[in-house]
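**Q** Below is the sequence, then the predicted model.
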Amino acid sequence: MLIDWFTVGAQVLNFLVLVWLLKRFLYKPILDAIGAREQRIAAELADADAKRAEAQQERETFQQKNQEFDQQRAARLAKAVDEAKTERQRLLDEARQAADALRAKRQVALRQESEQLNQALMNRTQQEVFAIARKTLTDLAGASLEERLVDVFVKRLESLDGEPLAVLTKTQKTATDPARLRSAFDLSADQRATIQTALNKTFATEIPVRFETSPDLISGIELSTNGQRVAWSIAEYLKSLEQEVGELLKAKDQSDVEPKAAQPAPDAAHP
């Protein structure tokens, strides 16, 4: 099959334009949104640190008052010190717990949003890649590819056994209409004869067949009889491959989330 380099070049150019558009109108706004959120979270964390510094200032004030009380009355010193320490610790604990809780909440929210954005980007990229692949295969289809598709379909018929073959055989015996064989391209007389011979051999009987041309199959052949079918096409292969890629990405996301969920929570009692 001759390769149309103009078509190939056009497809490459289309792909580069698509990558530039994704970067310009999808990735950049998303990254800008993430940067703005990170700045807002940093400001909130700075506010929490300011509250902690204020609590520390209150602690120093309490200590100074305790020293003044010590100079005045020894009896009142012990009670004042105990009360000041208790109150100081309570304020510090509350401020620390509030800061830790806020930091943990913001980190979880940022991580979840980042994971969602990454998943959306992967899904979008996956869809675009497979769409380009389908269009490219459709544009590059030719006579040699059609002959190969017939060979693959015949081999698939010859490899039928077990339950699939039994179901199709039973269905064919009860069918009142001829079997319907659709192909994405016009089959030659020799190709039809080859498929007819393979059908007769597979089902061990003469099978009436109605041949049809359906370009929507995208380089494929499909045999259907009474609700059952045997098919092979590049479109179905790409669909199956796309589903497998999606499952792999989903499994990867789950494996990434499980270690994060197993991490211990921050220790609220650290000094």
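**A** That came in fine, so what should we check first?
**Q** From now on I want contacts and neighbour counts done on CA atoms only, so please keep to that.
**A** Fine.
**Q** What's the local residue count around Gly220?
**A** 24 (other C-alpha atoms under 10 Å).
**Q** go on, Leu91?
**A** 17.
**Q** Pretty sure it sits against Ala55.
**A** Yes. Counting by C-alpha atoms under 8 Å, Leu91 touches Ala55, with 6.7 Å between them.
**Q** Going along the chain, name the strands of the protein.
**A** With DSSP state E, the ranges of strands along the chain come out as 179-183, 209-213, 220-225, 228-233.
**Q** tell me which strands and helices the third one is in contact with?
**A** Judged by 3 or more C-alpha pairs under 8 Å, 6 or more residues apart in numbering; DSSP states H and E, strand 220-225 is in contact with helix 143-158, helix 162-174, strand 179-183, strand 228-233.
**Q** on that earlier part again, so for Ala80, which of the strands of the chain sits nearest?
**A** Closest of the strands of the chain to Ala80 is strand 228-233, at 85.9 Å (criterion: C-alpha to C-alpha).
**Q** Below is structure B, check it against A:
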Amino acid sequence: MEEFIGDIACRIDGTWPVRTEGSGRILAKGTNALASSVVLVCRRRPEESESIARKEFQRQLRREMPEALEAMIGGSEGASPIAPVDLAQAAIGPGMAIFSQYEAVLNQDGSCMTVHDVLILINRSITEYLSPESGSFDSDTQFCSAWFEQYGWTKGPFGEADVLARAKGTSVDGVVEAGVLESGGGKVRLLKWKEYPTDWDLAQDECTPVWEALHHMIRRLNEDGESAAGELLARMPEKGEPLRQLAYHLYTLCERNRWAEDARAYNELIGVWHAIVTASHEVGHKGESLELDF
């Protein structure tokens, strides 16, 4: 890509994710294979293009990438959102569009910033956008996400969990009471979605962290299908956006740690998200209307 942009002096003008990969093909079965091909639309860069400093480029990236990521994650005009497995690839387009409009992006020492460095910053912008620290998530969910990033589903020291919980504004006992954490013998462990109770009643749950809601949603989807997951979403429409964002974030963590089986659960949820939302509307929302763009 670096040679292509440098030799032809082009700028990326648009990104078109195209659903070209069928889920039934042999390679895709049982894998986290890409679901889409991403076409980059390029035009010749004007000869009068200017150069900018790396810091200014980073500021522009922080300003413009969230909107581009939201368009991909949210879907538009009835289209399904980009699958988590495709997000890093799809995000190259809008990120490189910012970079490629300039003659050069200059580091502090005057050298030209490389495409490799740009891709690192683009991936970092995805992580920052999806981070539970962004303000869309409750304290219990922030704790669970941080603990999962370090320990996955394995046990970890109670002392570490206690310090982390306090830092996130919650407590180990509180997360245990939420029904997502097991504590005993000086160790704590996050419960897998398969361990969540099948008789869970949202109406009787006084506090439902987004983490808990997401994994109940995955359990419903896997055990009872899209309609059942949609029925659950209809009962908590205000959690729709945080649920979707957390699924993307956890997929990213799983992919980074090469937890393929866990990554697949989050990827599959987003893959049928539009169908789940449609099913939730058929059931009829209870309470607030669900504010999701498709």
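**A** Looks like it came in fine. In this text the structure is predicted, and so the values were computed from the model without any measurement.
**Q** TM-score of the superposition?
**A** Superposed pair, TM-score by TM-score structural alignment, normalised by the length of the first structure: 0.24. Supporting alignment: 108 aligned residues with a C-alpha RMSD of 6.0 Å.
**Q** Helices of the second structure, start to end?
**A** 2-8, 54-74, 84-100, 115-130, 139-151, 158-167, 172-177, 210-224, 226-234, 240-256, 260-271, 273-283 (DSSP state H).
**Q** Give me the contact list for the third one.
**A** Helix 84-100 of the second structure is contacted from outside by 5, 10-15, 17, 32-36, 38, 40, 45, 57, 60-61, 65, 68-69, 72, 105, 118-119, 122-123, 126, 248, 251-252, 266-267, 270, using C-alpha atoms under 8 Å, 6 or more residues apart in numbering.
**Q** Could you identify the buried members of the residues you listed?
**A** For the contacts of helix 84-100 of the second structure, a burial check counting by 16 or more other C-alpha atoms under 10 Å picks out 5, 10-13, 15, 17, 32, 34-36, 38, 40, 45, 57, 61, 65, 68-69, 72, 105, 118-119, 122-123, 126, 248, 251-252, 266-267, 270.
**Q** residues near Gly156 of the second structure, how many?
**A** 18.
**Q** what's the burial count for Ala75 of the first structure?
**A** A count of nearby residues for Ala75 of the first structure, using other C-alpha under 10 Å, gives 10.
**Q** give me every residue that touches it.
**A** Counting by C-alpha under 8 Å, 6+ apart, Ala75 of the first structure has no contacts.
**Q** And it, how far from Phe69 of the first structure?
**A** From Ala75 of the first structure across to Phe69 of the first structure, the span is 9 Å (C-alpha to C-alpha, to the nearest Å).
**Q** what about the helices in the stretch 1-150 of the first structure?
**A** In the stretch 1-150 of the first structure, the helices defined using DSSP state H, counting those that start in this stretch lie at 5-22, 28-72, 74-140, 143-158.
**Q** out of the ones you listed, which comes closest to Ile234 of the first structure?
**A** helix 74-140 (8.0 Å).
**Q** how distant is the closest one from the center of its chain?
**A** How far helix 74-140 of the first structure lies from its chain's middle: 22 Å, per C-alpha atoms, centre = their mean, to the nearest Å.
**Q** So what angle separates the directions of it and helix 28-72?
**A** Angle, helix 74-140 of the first structure to helix 28-72, by axes from the mean of the first three to the mean of the last three C-alpha atoms, to 10 degrees: 170 degrees.
**Q** Point out the most buried one among the helices of the second structure.
**A** helix 226-234 (a mean of 24; mean count of other C-alpha atoms under 10 Å).
**Q** So which elements touch that one?
**A** Counting by 3+ C-alpha pairs under 8 Å, 6+ apart, helix 226-234 of the second structure packs on helix 210-224, helix 273-283.
**Q** Rebuild these as TSV, extending it with distance to Asp162 of the second structure.
**A** Listed next are those as TSV, based on distance: least, C-alpha to C-alpha, whole Å:
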stretch	distance to Asp162 of the second structure
helix 210-224	18
helix 273-283	35
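**Q** who wins for proximity to Leu181 of the second structure among those helices?
**A** Using C-alpha to C-alpha, those put helix 210-224 closest to Leu181 of the second structure, at 9.9 Å.
**Q** helices or strands up against that closest one?
**A** Looks like helix 210-224 of the second structure contacts helix 139-151, helix 226-234, helix 240-256, helix 260-271 (3+ C-alpha pairs under 8 Å, 6+ apart).
**Q** Identify whichever of those helices lies nearest to Gly159 of the second structure.
**A** Per C-alpha to C-alpha, nearest to Gly159 of the second structure of those: helix 139-151, 12.4 Å.
**Q** Show me what that closest one packs onto, helices and strands only.
**A** For helix 139-151 of the second structure, the packing partners by 3+ C-alpha pairs under 8 Å, 6+ apart are helix 158-167, helix 210-224.
**Q** Redo those as JSON lines? Include distance to Leu190 of the second structure.
**A** Output for these, formatted as JSON lines (distance: least, C-alpha to C-alpha, whole Å):
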{"stretch": "helix 158-167", "distance to Leu190 of the second structure": "11"}
{"stretch": "helix 210-224", "distance to Leu190 of the second structure": "11"}
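**Q** So for Ser145 of the second structure, which of the ones you listed sits nearest?
**A** helix 210-224 (8.0 Å).
**Q** quick one, what contacts the closest residue to Cys42 of the second structure other than its chain neighbours?
**A** The shortest distance from Cys42 of the second structure to any non-neighbouring residue, by C-alpha to C-alpha, 6 or more residues apart in numbering, is to Ile12 (4.4 Å). Each residue near Ile12 of the second structure by C-alpha under 8 Å, 6+ apart is listed here: Leu40, Val41, Cys42, Arg43, Gly93, Pro94, Met96, Ala97, Ser100, Gln101.
**Q** wouldn't the third one be in contact with Gly14 here?
**A** Yes. The pair Cys42 of the second structure and Gly14 qualifies as a contact (C-alpha under 8 Å) at a distance of 7.1 Å.
**Q** Need the helices of the second structure in a markdown table (columns: distance to Arg189 of the second structure).
**A** Shown next, in a markdown table, are the helices of the second structure (distance: least, C-alpha to C-alpha, whole Å):
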| stretch | distance to Arg189 of the second structure |
| --- | --- |
| helix 2-8 | 44 |
| helix 54-74 | 30 |
| helix 84-100 | 25 |
| helix 115-130 | 23 |
| helix 139-151 | 8 |
| helix 158-167 | 9 |
| helix 172-177 | 10 |
| helix 210-224 | 14 |
| helix 226-234 | 26 |
| helix 240-256 | 17 |
| helix 260-271 | 16 |
| helix 273-283 | 28 |
